[in-house]
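Undergrad: whatever this is, show me its structure:
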Amino acid sequence: MVPDELDVLERHPKTSEPGELMRPHNMTCFGCGPESPHGLHLEMYAGEGFSVDAKMPVQQWMEGGPGVIHGGILSSAFDDVMGMTPRLIGPAAVTAHLQVDFLQPIPVGKTLHLHAEILGKQRRKIYVEGVAHLGDPERPVARANGLFVQIDVRAHFADHVENSAKAAEYLGGKPQL
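TA: Sure, this is the predicted structure:
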């Protein structure tokens, strides 16, 4: 639930322009990393205002029930697209809560369109909603709501940085831990 008292949102001056491809969270991110060997490889585009858009071909390896996407894959896609929206306003943020409503089965072989938009911000908390459709925005197949919390990247990942082959790139150079 989005609180009543919200901060004024301003687009970060260094963020992607509307229609521009956004850089991945990191090169091996499961959702958007081009070097992730088993990832979704989402390409996300900055939208108008405080929104992000992506398209995802629903491939055979994503199958859960017969002929339809696995709910965990859909949840991962929402998490990544919704998690990209904080970049539009400033510091990095991580998922604190994600709720997905599965409205109808999503067939393998279709292209899923994902849209995420910031609803508001209160201090470090960013409230985001997402919607997915198969080409007609008026006929959503899934919806999501999430809470993302802005972090200090170096401090947040300090205990785990040695587990990542690409941590230095993600943290902007060799981390000094």
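Undergrad: CA only for contacts and neighbour counts going forward, please
TA: Fine.
Undergrad: where do the strands sit along the chain?
TA: 43-46, 51-57, 93-102, 111-122, 125-133, 140-150 (DSSP state E).
Undergrad: mean neighbour count added to these, as a markdown table?
TA: A markdown table is the format used below for these (neighbours: other CA atoms under 10 Å):
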| stretch | mean neighbour count |
| --- | --- |
| strand 43-46 | 22 |
| strand 51-57 | 22 |
| strand 93-102 | 16 |
| strand 111-122 | 21 |
| strand 125-133 | 23 |
| strand 140-150 | 21 |
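Undergrad: of all the ones you listed, which lies closest to residue 20?
TA: Between residue 20 and the strands of the chain, the shortest gap by CA to CA is with strand 43-46, which sits at 5.4 Å.
Undergrad: mind giving me the packing neighbours of the closest one?
TA: strand 51-57 (3 or more CA pairs under 8 Å, 6 or more residues apart in numbering; DSSP states H and E).
Undergrad: dump the strands of the chain to a markdown table, plus distance to residue 170.
TA: Listed next are the strands of the chain as a markdown table, based on distance: least, CA to CA, whole Å:
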| stretch | distance to residue 170 |
| --- | --- |
| strand 43-46 | 17 |
| strand 51-57 | 21 |
| strand 93-102 | 14 |
| strand 111-122 | 23 |
| strand 125-133 | 22 |
| strand 140-150 | 16 |
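Undergrad: and this one, so I can compare the two:
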Amino acid sequence: MAEQKRMEEFLKFSVEETYNEQKNITNGLLQVRGKSCSFEESSMTFEFPVLPWEENRVGFMHGGVMCTAFDFSMGVLSRFYAGSNWAPTVSIEVKYIRPVDMGDVFVVKCIATATGKRIIQLRGEAYSGKTGKLVATAAAVYMSIDTTTEKRG
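TA: Take a look at the predicted model:
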């Protein structure tokens, strides 16, 4: 129960940090909402309202923005498991299944599948908030870097 509470607090902190410290960069522009988390499942779920600036040239949510939402979501979960370490993205792969309408909500559930000392592997599923249908999946790898012994970047 203590670990679940710690995860809930980290989810809340991460979303608040995005609004307070990253409001004018990509993460803040996404207007993310933390929906839920489960320490038992090693998962976090986020909601991203599909905004006008995210529209592609044919009127749907841009695939690059979908990838960014996955990276944000899985990045938060990887940082939870990395603790005080820095956890940059090593790789991310997105599979697009169906388009997401403007005005919808892009719902991302990410699950940590391996949380080693150095490498954190995750998978993600994204759903339409309106229809509940699966719209994309992702897989990513993050590296936990101890910044007290290694230089960042």
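Undergrad: for the two chains, what TM-score is obtained?
TA: In this superposition the chains share a TM-score of 0.78, using TM-score structural alignment, normalised by the length of structure 2; 142 aligned residues with a CA RMSD of 2.8 Å.
Undergrad: now for the strands of structure 1, which one comes closest to residue 84 of structure 1?
TA: Nearest to residue 84 of structure 1 among those is strand 51-57; the distance by CA to CA comes to 7.1 Å.
Undergrad: counterpart of the closest one in structure 2, which residues?
TA: Using TM-score structural alignment, strand 51-57 of structure 1 corresponds to residues 43-49 of structure 2.
Undergrad: list the neighbours of that stretch that are in contact with it.
TA: 11, 30-38, 69, 73, 77, 103-112 (CA atoms under 8 Å, 6 or more residues apart in numbering).
Undergrad: again, only using 6 Å
TA: Applying CA atoms under 6 Å, 6 or more residues apart in numbering, the contact partners of stretch 43-49 of structure 2 are 32-37, 105-111.
Undergrad: kindly report the same for stretch 136-156 of structure 1.
TA: Against stretch 136-156 of structure 1 from outside (CA under 6 Å, 6+ apart): 92-104, 124-133.
Undergrad: one more pass at 7 Å, please.
TA: 91-104, 106, 124-133, 171 (CA atoms under 7 Å, 6 or more residues apart in numbering).
Undergrad: which residues does the residue most central in space within structure 2 contact?
TA: Centroid-nearest residue in structure 2: residue 73, 0.8 Å away (criterion: CA atoms, centre = their mean). Shown here is residue 73 of structure 2, whose contacts under the criterion CA under 7 Å, 6+ apart are 46, 110.
Undergrad: quick check: the aligned residue in structure 1 for it vs residue 43 of structure 1, distance?
TA: Residue 73 of structure 2 maps onto residue 81 in structure 1 when the alignment is built from TM-score structural alignment. Between residue 81 of structure 1 and residue 43 of structure 1 the distance is 9 Å, computed by CA to CA, to the nearest Å.
Undergrad: what does residue 167 of structure 1 give?
TA: Plainly put, residue 167 of structure 1 is 21 Å away from residue 43 of structure 1 if you go by CA to CA.
Undergrad: just to revisit the earlier point, now the match of strand 51-57 of structure 1 on structure 1. Mean distance?
TA: Once fitted to structure 1, stretch 43-49 of structure 2 is off its aligned match by 0.9 Å on average (mean CA distance after the TM-score superposition for structure 1).
Undergrad: got the buried residues for the lengthiest helix in structure 1?
TA: Identified as the longest helix of structure 1 according to DSSP state H is helix 71-84. Neighbour-count burial for helix 71-84 of structure 1, with 16 or more other CA atoms under 10 Å as criterion, is recorded at 71, 73-84.
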